[in-house]
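Q: Predicted structure and sequence below. I'll ask about it afterward.
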Amino acid sequence: MNRDEKAKIIQNIREKANRSCIAVVTDYKGMSVEEMTQLRSNLREHNVEYQVVKNTLARIAFEESSHSAIKDKFKDCCAIAYGFDDPVVAAKVLVDFEKKSKKFQTRFASLDGKYLEGTSLKALSELPGRDELLAKTLGTMNAVPTNFVCLFANVIRGMLNALNGIKEQKENA
C-alpha cells in the first residue's frame, strides 16, 4: 500500500469519526464471515457503520478527530463502529451482539469525545433510546393540558348535575 492509498484511508476514517457521535472499538478476532455479515447488516439498519482498520492508520486518523480520546488505545485486531444518529442504539446493537457471539467483544468507545470503558458502554446500552425518550417527554407534555381539560370538564359536569337537580326539584314541587 503506497502513501496515497494510506492518506485516503486515513482521511476516510477521520471523516467518519468527525461525523459520528459515538465510535466503538471492537475485537472481531476469530469471527466467521457469516457473523461479520450479520453484525454489519444489524448495524446498517440503525445507521451505524462498521469498519476494520489498521491500528497505525486509526491512530493517525483519530489524532485530529472529535474522538481523539481513544487514539492511543488501538491494539490487536480492531474494528470501529461509527454511530451517526443515536449513540444508545449503536451501543445496544453491539452489546446485544456481544451477548450472542462468543468471539465478538466491545473494548472501549468515545462518546462525543469522552472515553468510555466497556462497562460504561454496557451501561449506556441499558438507557432508553432517543425515540423512547422523545415519546416519554411528549407524553408528559401532553398530560398537563389533558389533565387541565379533564379538571374543567368535571367542574362543568358537576355544575350541570347541580342545575339538573334544581330543575327536577322545581318540576316536582
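A: On my side now, so go ahead.
Q: When you work out contacts or count neighbours from here on, use the C-alpha atoms and nothing else.
A: Will do.
Q: you'd agree Phe108 is in a strand?
A: Yes - counting by DSSP: H, G, I helix; E, B strand; the rest coil, Phe108 is found in a strand.
Q: ok, it - how many residues close by?
A: 22 (other Cα atoms under 10 Å).
Q: residue contacts, it?
A: Contact analysis of Phe108 by Cα atoms under 8 Å, 6 or more residues apart in numbering lists 24-26, 115-118, 121.
Q: Below is an additional structure, to be compared with the one above:
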Amino acid sequence: MNATTATDAPARAPRADKVAVVDEVRQRFDDAEAVLFTEYRGLDVGDLAALRGQLIEAGCRYKIYKNSLVRLAIESSAPDGALDLLFGPTALAFCGKDPSAAAKALRDFAAAHDALVIKGGVLGSALLDGAQVGELADLPSRDEVMAQILGALAAPLNSLASMMNSLLSEMPGLVQALIDRNSLDSNSVEGENNQ
C-alpha cells in the first residue's frame, strides 16, 4: 500500500499575482531613500486619500500590502528589526529624495488623526523607531537645505556685485580726476618749458 502524505505532495508554485506583488515591494524598497511604516486602523477611505495626496506632494508613495508579502520581499535585505514593524494593518510610505518631507507629512497628519500611528521606518540601511521618524520630520526639507545653500552661495556674489556697482558708479569721477590731473601736469610742464 502506497499512501501519500502531505509532505510527499509536490510543492504548489506561488501564484503569479503574489509573486508580482513581492517583486513590486522589493523594487520599491530598493528605489526608496526611506520607507516609513504606519498603522492606519481607524482611518476611513477619505482620510487615506487625503494622506496619500499629502504624501504625493512630499514625493512619497503610500501603499498597503499584506504583511506576509512584504516579509517575503524584504526578509533578506531589511535591517534587523524591520520585520517586527509588520504587525496589524500596515501601510508603507516609500520616500524619494526627501524623507524628511514625508516624515513631516505623516507627523502632521497623525497629529490631526489619532488613528494614524507611525511605527518606524528604514532609512538607507538603518532601522528607525517612531521617535526617530519624528526627529527625521524635524530636519529641514531638501528644498529648505537647497535654499540655505543657494543663499550662502549668493551672499558673496551679492557683495561682489555691490562692490562692482560702487566702482562703476565712481568710475566717471575717477576718470575725470585722472583727466584733470593729467591736464594739470601737462600745464605745469608747459609752464616750466615756457620759462
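A: Right, received. Where do you want to start? Keep in mind the model is a prediction, meaning the values are calculated, not measured.
Q: Give me the TM-score for this pair.
A: TM-score for the superposed chains, counting by TM-score structural alignment, normalised by the length of structure 1: 0.82, backed by 165 aligned residues with a Cα RMSD of 2.5 Å.
Q: who are the neighbours of the longest helix that structure 1 contains, in terms of helices and strands?
A: Ranked by residue count under DSSP state H, the longest helix found in structure 1 is helix 130-172. The helices and strands touching helix 130-172 of structure 1, judged by 3 or more Cα pairs under 8 Å, 6 or more residues apart in numbering; DSSP states H and E, number zero.
Q: Do a quick rundown of the strands in structure 2.
A: With DSSP state E as the criterion, structure 2 has strands at 34-39, 60-64, 90-95, 117-123, 126-129.
Q: For the first one, report the contacting residues that lie outside it.
A: Under the criterion Cα under 8 Å, 6+ apart, residues 29, 85-86, 88-96, 99, 103, 115-124, 133 lie in contact with strand 34-39 of structure 2.
Q: So which bit of structure 1 is that strand matched to?
A: Aligning strand 34-39 of structure 2 against structure 1 (TM-score structural alignment) gives residues 22-27.
Q: And the matching stretch against structure 2, how far off on average?
A: Stretch 22-27 of structure 1 differs from its equivalent in structure 2 by a mean of 0.4 Å after superposition (mean Cα distance after the TM-score superposition for structure 1).
Q: likewise stretch 148-156 of structure 1?
A: Mean for stretch 148-156 of structure 1 is 5.0 Å (mean Cα distance after the TM-score superposition for structure 1).
Q: Arg15 of structure 2: which of the strands of structure 2 is closest?
A: strand 60-64 (18.9 Å; Cα to Cα).
Q: so that closest one versus strand 90-95, what angle?
A: Comparing the axes of strand 60-64 of structure 2 and strand 90-95 via axes from the mean of the first three to the mean of the last three Cα atoms, to 10 degrees yields an angle of 160 degrees.
Q: Mean per-residue distance, strand 60-64 of structure 2 versus structure 1.
A: Mean for strand 60-64 of structure 2 is 1.2 Å (mean Cα distance after the TM-score superposition for structure 1).
Q: what do you get for stretch 149-156 of structure 2?
A: Compared with structure 1 after fitting, stretch 149-156 of structure 2 deviates on average by 0.8 Å (mean Cα distance after the TM-score superposition for structure 1).
Q: What residues in structure 1 pair up with that stretch?
A: Stretch 149-156 of structure 2 corresponds to residues 137-144 in structure 1, going by TM-score structural alignment.
Q: contacting residues around that stretch?
A: By Cα under 8 Å, 6+ apart, the list of residues contacting stretch 137-144 of structure 1 from outside is empty.
Q: from the chain's centre, how far out does that stretch sit?
A: 22 Å (Cα atoms, centre = their mean, to the nearest Å).
Q: do you know which of the strands of structure 2 lies nearest Ala13 of structure 2?
A: Here strand 60-64 is closest among the strands of structure 2 (Cα to Cα), at 24.0 Å.
Q: what comes into contact with that closest one?
A: Taking Cα under 8 Å, 6+ apart as the rule, strand 60-64 of structure 2 contacts 52, 55-56, 90-96, 102.
Q: Same question for stretch 32-41 of structure 1.
A: For stretch 32-41 of structure 1, using Cα under 8 Å, 6+ apart, the contacting residues are 49-50, 97.
Q: Return the closest of these with respect to Ala162 of structure 1.
A: Nearest to Ala162 of structure 1 among the contacts of stretch 32-41 of structure 1, with distances taken as Cα to Cα, is Phe97, at 63.3 Å.
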